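> The sequence and its predicted three-dimensional model are supplied below.
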Amino acid sequence: MKRFGLMVDARWPRTMGGVVRRWSSALALFAGTSILAPGVAHADDWGCQVLLCLSNPGGPEQYSACVPPIEKLWSALRHGDPFPTCDFGVGGSQGTFGSNTFASSGYCREDLLYWGGPEQSELLCRAAGAISLDIDNRLYTRVWWDVGGAGPTITEFYGAGSTQVPYDPSQSAALFLQKAEQQNSFGGGGQ
């Protein structure tokens, strides 16, 4: 089936079908009102494609139709461009949005933190950033991008059926340092 100009694999999980139907309904409503009111701005197809692809629990580039819009997103973010938007229009999908946060020692997954810099004394993050996608004002996916270099991603899925518990990436450094301190204490590295 085709959504937002993308061919969507029929094997996409049922939760994805619900998201796609909700977004398609919002865009159809928006398109209908745009015909009646031609002065109304049109939805940005690229931003909507990006949100749809980022909502995939299997990763934003699992399906070939998502590769071009997502590669364009990575390029834009690497150049400091803002995260794209999707205008759902009147009566659209309220509470559905994505946002990018650039990664640092203060905002990272605990397993992506490492000691680097001069003399391995600086706490760093192996990802360039994380995109959080909210649907109905609830975290649905978080995609860590450029993990260990340009390209690779890690997708955390929190939507319907997920057993993964959301966490606050701004707390990861404290947990990382606490575990490192405990390991030093137990490993004879403490004083």
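That came through fine. Keep in mind that what you see is a predicted model, and the values were worked out from it rather than measured. Residues are numbered from 1 along each chain as shown.

> Could you use CA atoms for every contact and neighbour count after this?
Noted.

> The chain: helices as residue ranges?
Along the chain, counting by DSSP state H, helices occupy 14-36, 45-54, 67-78, 172-186.

> Which of those helices sits closest to Gly5?
helix 45-54 (8.0 Å; Cα to Cα).

> Structure two is appended below for comparative analysis:
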Amino acid sequence: MTGAISLHAGWSAHGCAIPCAARRPRRRITACVVLLCLAMVTPGAACASDWGCQVILCLSNPGGPEQYSECVPPVEKLWSALRHGDPFPACDFGAGGSQGTSAANTFANAGYCREDFLFWGGPEQSELLCRASGAINVDINGQLYTRVWWDVGGPGATLTEFYGADSTQSQYDPTQSATLFLQQTEQGSGPGGGN
């Protein structure tokens, strides 16, 4: 095999995709393992879960879901599907596969957003809105591993939060961001607040 890595439509996630990435404690090692897993995939007949497994593998990358060119087609297909209201694709990890590994999309709004993505918009700038279309939470071994905010400020832009081993990112609850945003707004415009 040459240095090139290829991702085939019929690849198998059994025992490679998520479990190997989840077992590595360091961010650099995880990226290398993801590359290795991508290199080990083999061609075969495509089935419904292949795309879902590809997507979970790519979304679990701390460097972002489209860092590697092999991830671009399945992830771009995902963004298109989600924009059209299609459900998040499923992945069948097979016998003995990745229990506790899952990914789910939540569409973003004022009630589920990053605090720094919130802004006043709508009529007369009176509606609290979110700059992202949604967030995909990837859990590995039952723990949040990455959260990918998609269509941040427009189609195509993403922001990946990494929470795996050796992460310096502090976890937060996106359902509480609006409350924090409003508290800071009140403090900034109240007596002695400066506005």
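Good, I have the coordinates. Given the structure is predicted, the values throughout are model-derived calculations rather than measurements.

> Overlay them and tell me the TM-score.
Counting by TM-score structural alignment, normalised by the length of structure 1, the TM-score of this superposition works out to 0.80. Behind it: 172 aligned residues with a Cα RMSD of 2.7 Å.

> just to revisit the earlier point, would you mind finding the most buried of the helices of structure 1?
Highest mean neighbour count of the helices of structure 1: helix 45-54, a mean of 22 (counted as mean count of other Cα atoms under 10 Å).

> count of neighbours near Gly5 of structure 1?
By other Cα atoms under 10 Å, 12 other residues sit near Gly5 of structure 1.

> And Val165 of structure 1, by the same measure?
The burial count for Val165 of structure 1: 8, using other Cα under 10 Å.

> Would you confirm that it contacts Glu156?
No - at 9.6 Å, Val165 of structure 1 does not count as touching Glu156 under the criterion of Cα atoms under 8 Å.

> Dump the helices of structure 1 to a markdown table, plus distance to Ala160 of structure 1.
Listed next are these as a markdown table, based on distance: least, Cα to Cα, whole Å:
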| stretch | distance to Ala160 of structure 1 |
| --- | --- |
| helix 14-36 | 7 |
| helix 45-54 | 15 |
| helix 67-78 | 23 |
| helix 172-186 | 25 |
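
> Gln120 of structure 1 is nearest to which of those helices?
helix 172-186 (14.0 Å).

> so how far is the closest one off the chain centroid?
28 Å (Cα atoms, centre = their mean, to the nearest Å).

> now stretch 150-166 of structure 2
6 Å.

> repeat for stretch 85-100 of structure 2
15 Å.

> Could you give the residue range in structure 1 aligned to it?
Mapped onto structure 1 using TM-score structural alignment, stretch 85-100 of structure 2 covers residues 80-95.

> Ok, which of the helices of structure 1 comes nearest Thr85 of structure 1?
It's helix 45-54; of those, that one is closest to Thr85 of structure 1 (Cα to Cα) at 4.8 Å.

> Next, the mean deviation of the closest one compared to structure 2.
Averaged over the aligned pairs, helix 45-54 of structure 1 sits 0.7 Å from structure 2 after superposition, using mean Cα distance after the TM-score superposition for structure 1.

> so that helix aligns onto which residues of structure 2?
Under TM-score structural alignment, the alignment places helix 45-54 of structure 1 onto residues 50-59 of structure 2.
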